[in-house]
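Undergrad: Okay, predicted coordinates and the sequence, questions at the end:
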Amino acid sequence: MHHHRSSTKDTKPAKRNSSKGRVERSSVKKVNTAAISKQDRLNTLKQLRDAKKEEIWQKKRFGSEEDRALPPKVVCLVGFHTQADPLSLKRKILSLCGKGEEAAKLPPHCPAVASLPNWAQGPGMGKPRVILIDPPRTVFGVLDAAKCADVVLCVLGPTASLEEPAFDELGYKTLTALKAQGLPVTFGAIHGSDNAMNVSAKKQAEARKFVTRYFHSELGAETRLFPAGTDEETKTMLRALAAATPKELTWRAGRGYMMAHEAEYSPDGSLSLKGYVRGPGFRCCHLTHLTGHGDFVVEQISTLADPCPLGQGPGMEAEKVVDELGAQELDLERLQPYDPTMAEQTWPSIEEMEEQKKDASSKPRLKSKGVRKIPAPGASADGEEDANMGDPDQAEDGEAMADDDEGSEEGASVAPSGMAGTEDHWDVSSNMTMEVPTSEAVAAEKRRREVLLQRSAEELEFPDEVDTPLEVPARERFQRYRGLKSFRTSNWDPYEDLPVEYSRIWEFEAFASTAVA
């Protein structure tokens, strides 16, 4: 065997700690920043730029200005089962944040602001804050609170089985409505009342498997679910909430919104709302919608002291008026005035009418054959020529009708009146011929009636389908409908067949450009 020997001359063994068996670490000396290479300096500057960029993006996601601290995250605690207890979980989170006395007196469905402790600090976010809200367990109450939420915390009961799902009937209905509206960042928590949590460890483990299966089947396997029975489990959930990045929802990106913490009504008829403004913000020149009450005029917007301060922020200690209504004129007309002309049918354009004239002139006109001009009795030759020259088409039509009348009189004198119907009481003489019906005609009429009956039954089953008639070609039956040369490339008017109510909606080509900055 060939063996390679070490080429180093220093064979001094490394010092080891006899008690732990580890190599002793030498003390770290102060790094000389002047000796850092150029590549290291570039990497350091890149990391600083990325951190600053991430901070700016975070402020934009939260709807905060760059010179102020980030607003707190809005966490909406939604209970999806009668065994779940969102109020108890909210009080537990507040007690872990150092607000135990306030949490015990906190009424239900009331928002509460808290600053998370240092152990729940998110990466690059500073000291995070949260607003906890437990809406009433109704569909519309949950939807209104979730519209302003950054995180939806789904609270489930501690027990579940094949016979009893983790979501009750109202829970499934609420979850369907939330999915249709649009869910922000979602987490799950298993927390119930004290009586429901006091079961054996074996039963808790079995029930937790069912709860996890129901939760992941409805909200996806990537959605995290945390048990929140003990303080340590709740702390783990809080760390995940602090590190969560809010998701941008497109339907609320262009509008300012706020969850009001306090509301004061004055005798003069004005309502004062306090809270953290999110999104683009508000302006007095625009009407503001209050959920469940309607649209109102904003008289004044001012900044107030932060109810949960992180430090001395600029412009947050004293009250400062940002915007006032003043002499600005407001357009309180929410809908356009009704225009009765919008219900009229669209007329063809001049170009379309000219094309139709060209097509009609290019096609040869068919004339009737075998029609002679017979002078009326007692009329002179000159009068005959004048009458015929005045309207030749009318004369031809009149002569044709005269021939039909003569034929009908002759047919009436020959055909008996009792042969107009058959033994099945069907009228086979509806085609204006008074001849005696044959067996072939009766059979054809029966087939035609059967087809009509069959089509009437299909019409009830498929009302959106139209069948072509039996005797008339489809190009003649549907000739009054406008045809398109190409369904893909032809011009299509999107306002042609809309209801009249749609004309009262204001239309903007670029809403962001129209809005006042």
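TA: Arrived safely, thanks for sending.
Undergrad: Going by C-alpha atoms from here, please, whenever you check contacts or count neighbours.
TA: Fine.
Undergrad: which residues touch the residue positioned nearest the centre of the chain?
TA: For the chain, the residue lying nearest the average C-alpha position, counting by C-alpha atoms, centre = their mean, turns out to be Gln181 (6.2 Å). Counting by C-alpha atoms under 8 Å, 6 or more residues apart in numbering, Gln181 touches Leu143.
Undergrad: cool, and Ala160?
TA: Contacts of Ala160 were listed using C-alpha under 8 Å, 6+ apart, and they are Ala166, Ala207, Arg208, Phe210, Val211.
Undergrad: which of these lies closest to Asp393?
TA: Sorting those by how near they are to Asp393, with C-alpha to C-alpha, puts Ala166 at the top with 83.0 Å.
Undergrad: This protein: helices as residue ranges?
TA: Using DSSP state H, the helices of the chain run over 38-62, 86-96, 100-105, 139-147, 169-181, 194-197, 201-219, 231-243, 350-362, 381-390, 392-414, 439-461, 474-477, 511-514.
Undergrad: Can you say which of the ones you listed is nearest to Phe187?
TA: Each of the helices of the chain was scored for nearness to Phe187 using C-alpha to C-alpha, and the closest is helix 231-243 (8.2 Å).
Undergrad: hmm, back to that, dump the helices of the chain into JSON lines; add distance to Asp268 as well.
TA: Formatted as JSON lines, the entries for the helices of the chain read as follows, by distance: least, C-alpha to C-alpha, whole Å:
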{"stretch": "helix 38-62", "distance to Asp268": "34"}
{"stretch": "helix 86-96", "distance to Asp268": "36"}
{"stretch": "helix 100-105", "distance to Asp268": "32"}
{"stretch": "helix 139-147", "distance to Asp268": "28"}
{"stretch": "helix 169-181", "distance to Asp268": "37"}
{"stretch": "helix 194-197", "distance to Asp268": "47"}
{"stretch": "helix 201-219", "distance to Asp268": "48"}
{"stretch": "helix 231-243", "distance to Asp268": "42"}
{"stretch": "helix 350-362", "distance to Asp268": "61"}
{"stretch": "helix 381-390", "distance to Asp268": "84"}
{"stretch": "helix 392-414", "distance to Asp268": "81"}
{"stretch": "helix 439-461", "distance to Asp268": "61"}
{"stretch": "helix 474-477", "distance to Asp268": "69"}
{"stretch": "helix 511-514", "distance to Asp268": "33"}
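Undergrad: put this beside the first:
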Amino acid sequence: MSAPQAAHRPGAFKLPNKQHKAGRHRTKGQIDRENKGRQDAKSLSLRQKRSLSRNERRKVNRHERLVHRRRINDDFHNKERAPYLVTVISFSQELDAALIVERLASADPEASVLASERGNITYLHVPRFRARYGFVCPILAHTDNVLDCLKVSDIVLFAWPANEGLTDEQGLLMSTILAHGFPTAIHLVSGIPSKGKQRDKLLANVKDTMKEWNFVDDSTANLDTEQDGFVVLRNIQGIRKKPTLLQRRRPHLLVEKMERLDAEKGFCTLALTGFLRGPALDANRLVHIQGLGDFQLSRVDRKPDPVPGAKERIQPVSFYPDETQADLVTENTPDPMDAEQPDVEDLLKSGGAPTVTAKVPKGTSSYQAAWITASDDEEEQSGEDDDEDDSMDSDDSDEEYYDAADDVKGPGFLENEGDAFETATMASEAPGDFEDMEIDTHEVEKYRQERENVDFPDEVDTPLDQPAAVRFQKYRGLKSFRTSPWDPKENLPFDYARIFKFQNIKHTRKQVLAEIEKDPTPGSLLHGDYVTLYVKNVPSFIYDEWGTEMPMVVYGLLRYEQKMSVLNVVLRRHPSCDTPIKSKEMLIYHVGYRRFEAGAVFSQHTNGNKFKMERFMPTDDGPFVASMYAPIMFGPAPVLVFRRDQHGNEHLVARGTTLDVNPDRVIVKRVVLSGHPSKVNKRAATVKYMFFNRDDIEWFKPIEVYTPQGRRGHIKEALGTHGVMKCMFDNPLTIQDAVLMNLYKRAFPKWTYNPRVTRTKVIGGGMVNSHSLISLVTSASASVKGVEKMEH
């Protein structure tokens, strides 16, 4: 009998069998990524909340604050004290803005219609819905009017064409609206059959047109019959309102009536009446009239609501500002004894600058003579036509120019009428081939400069008539543009003593915005109040020149928003702009609720503590930053930039948003000096044409030189006395290379801020005749209960 077989015992290196996997399982990280931090509310008990980490508790608290803020906004807009303000924009020839309001007004026989004195506003009260509507039909040919109405509206109605797409002008207007932003949108169509192949074709055409402008999931509503108008009114009342950030943070009023009071010495008090919307308004705060500037209030009257259907009757109350009223101080008062640099006049008296004697025409002032002595050849040789102060390379003279510009005659001033007559006669005797041809020589020169800057970026020719050490005395060399230090407080211009700077702008912004969420004071005016604002010290000509159909919007300013500082905005060039835009060129900026004119400095939008200046607006779609002297704006806020041509028309050139308010942003201007290697011996090269005397070579000897192929080197010694030098490089170079040297100087914007911008026609406007809106609504109101004139 054999011995029993021993059981097998696995060794130490035995691997376990594979487990059966019943399907595909997700890892914990994948589950967390899919949930995106969301957790089941029932599973978060009190004990589990206490056991959360610090980061998790911060996320939970932030979510609770957002829910609370959303609830406050919903309650804020569900008060229904003010009528729903609706902007009507029609791109259809069959269904213009006036016809849309007519069909909506005739949808309910019990509705009543009222017309405002100003602003082209038509109020509609529908008792069946217990709702009130205010329809605004801006003139689409003026983009300023369209944007002003969109900034204060609750709803925007877009009427789309059924047979064809948008024209070029309509497309440019729509692109401007999308770049600026708008509230909740409702889309309308007309002339589509109820059934058949033609209906499917027209609907597909409308969908394709809307898809071009990113309205993919939005539905359309017909407006052919009275029943369709009834449905649209119901949709306006029931749709969720999405107010813009500008509407949630600043009180605003669309003016319906304007009166001029106490006119004296060119100034008056304007009584502006309308519905107040947004946060509470205090009589001590400043107000801003778009296109005019900032003003103080002398009194605020709360009046009864004149539109039928008001849920409550308010007794008239007047509020007056007290001693805590905000002042209109926009600039800081500089101390002339606190300047580090001497004054220009003192420098000239002390003999610090040489005196140049030149022959000038009879009657020429000393100021004109200073410009005449600077020859055009020197300006062309400098290669820096993008800003005027570089020809003389003196920032102090630039400040003196803008301070004395109002007291002297320009360089092209004609002394008598006879000279003007002779000049005009000579111009009329030009050859007939160019009589009908308008050539803007300034624009042609800008095209050439932009093309030269693209081919040879920042390259400048060394002048022959003066030493390079004098011409580029304010420039310096940097070992590394990214890591080399640059003190932001060094050699600041005089204008920096006039502006305001926050020690911690983020903390200040947080405090100012927190004031909006506080409970209003007893003397404040709330959303939906029908008020009259008495704005004092307004130019009297505004009352006569402001058209009755031009919307006027009044905004309440936040704290510090009237102070001047350096405003930085991030922009992108608009695809429709093909004109070269130079840095510091005067442009019209729409920044949030402000509209002003300024000359900004363009710079790259990159990381780091220094930013390279752009001589021209970048032609690609990349972002760039524009810095200018402007009032403080607590962003974010949309930004649109327009250019005014020689005919007075405005063209959209860029769009973007605000970046920050930071005077310490270091914008560095670069110039590149180029030389030609005449002899090359491995790593050594003899270079000429970069400098033209021995002293300049010794002056710029510490600065590094390089080649476009990536070779790095330094100046070893000067050869002779005519600007030939010997350079050593890290690697051998060829005779085809060019030797370059970078010099840097900080650039500052110019004080060209102008808050009063005249309204002109904008290219890209509309085709709608909204002038006959009131007459159409009046004629269509035979079936309406009654048409009344609004009593203020």
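TA: Everything's here; your move. Since this is a predicted model, take the numbers as computed values, not measurements.
Undergrad: re earlier: just curious, which of the contacts of Ala160 of the first structure is nearest to Ala244 of the first structure?
TA: Within the set of the contacts of Ala160 of the first structure, Val211 lies nearest Ala244 of the first structure; the separation is 22.8 Å, counting by C-alpha to C-alpha.
Undergrad: From Asp74 of the second structure, how far out is Val67 of the second structure?
TA: Val67 of the second structure sits at a distance of 11 Å from Asp74 of the second structure (criterion: C-alpha to C-alpha, to the nearest Å).
Undergrad: What of Gly418 of the second structure?
TA: Noted for Gly418 of the second structure: a distance of 70 Å to Asp74 of the second structure, by C-alpha to C-alpha.
Undergrad: More neighbours: these two, which one.
TA: Just comparing Gly418 of the second structure and Asp74: by other C-alpha atoms under 10 Å the higher neighbour count belongs to Asp74, 14 against 10.
Undergrad: in terms of contact, does Glu465 of the first structure touch Arg455 like I think?
TA: No - with contact defined as C-alpha atoms under 8 Å, Glu465 of the first structure does not count as touching Arg455 (10.5 Å).
Undergrad: With neighbour numbers in mind, choose between those two.
TA: For the pair Glu465 of the first structure and Arg455, the greater number of neighbours falls to Arg455 (15 against 9), based on other C-alpha under 10 Å.
Undergrad: so how far is Ala441 of the first structure from the more buried one?
TA: In this structure, Arg455 of the first structure and Ala441 of the first structure are separated by 21 Å, where distance is defined by C-alpha to C-alpha.
Undergrad: cool, Leu325 of the first structure as well?
TA: Using C-alpha to C-alpha, we find Leu325 of the first structure at a distance of 84 Å from Ala441 of the first structure.
Undergrad: Same drill for these two, tell me which one is more crowded.
TA: Under the neighbour definition other C-alpha under 10 Å, Leu325 of the first structure and Ala441 were set side by side, and Leu325 has more, 16 against 13.
Undergrad: In the second structure, what residue corresponds to the more buried one?
TA: Taking TM-score structural alignment as the alignment basis, one finds that Leu325 of the first structure is matched in the second structure by Pro321.
Undergrad: For that match, which residues are in contact?
TA: Ala283, Asn284, Leu297, Ser298, Arg299.
Undergrad: gap between the third one and Val538 of the second structure?
TA: Read it as Leu297 of the second structure. When distance is defined by C-alpha to C-alpha, Leu297 of the second structure is 11 Å away from Val538 of the second structure.
Undergrad: repeat for the second one
TA: When C-alpha to C-alpha is the yardstick, Asn284 of the second structure and Val538 of the second structure sit 17 Å from each other.
Undergrad: In contact with Glu94 of the second structure, which residues?
TA: Residues near Glu94 of the second structure by C-alpha under 8 Å, 6+ apart: Pro161, Ser190, Gly191.
Undergrad: rewinding a little: how much space between the residue nearest to the centre of the first structure and Thr223 of the first structure?
TA: 18 Å.
Undergrad: So for Met316 of the first structure, which of the helices of the first structure sits nearest?
TA: Put simply, out of the helices of the first structure the one that sits nearest Met316 of the first structure is helix 38-62, at 16.7 Å, with distance taken as C-alpha to C-alpha.
Undergrad: Please compute how far the closest one lies from its chain's middle.
TA: A distance of 35 Å separates the C-alpha centroid of helix 38-62 of the first structure from that of its chain, computed with C-alpha atoms, centre = their mean, to the nearest Å.
Undergrad: before we move on, what about stretch 396-407 of the first structure?
TA: The gap between the average C-alpha position of stretch 396-407 of the first structure and the chain average comes to 66 Å, counting by C-alpha atoms, centre = their mean.
Undergrad: Find me the equivalent region of it in the second structure.
TA: Stretch 396-407 of the first structure corresponds to no residues in the second structure, going by TM-score structural alignment.
Undergrad: how deep is the closest residue to Arg283 of the first structure other than its chain neighbours tucked in, by neighbour count?
TA: Distances taken as C-alpha to C-alpha, 6 or more residues apart in numbering put Asp323 closest to Arg283 of the first structure, at 6.9 Å, once the chain neighbours are dropped. One way to gauge burial is a neighbour count; for Asp323 of the first structure, by other C-alpha under 10 Å, it gives 16.
Undergrad: for Asp323 of the first structure, what are its contacts?
TA: Asp323 of the first structure makes contact with Arg283, Cys284, Gln300, Ile301, Ser302 under the criterion C-alpha under 8 Å, 6+ apart.
Undergrad: repeat that with 10 Å
TA: Listed by C-alpha atoms under 10 Å, 6 or more residues apart in numbering, the contact partners of Asp323 of the first structure are Phe282, Arg283, Cys284, Cys285, Val298, Glu299, Gln300, Ile301, Ser302, Thr303.
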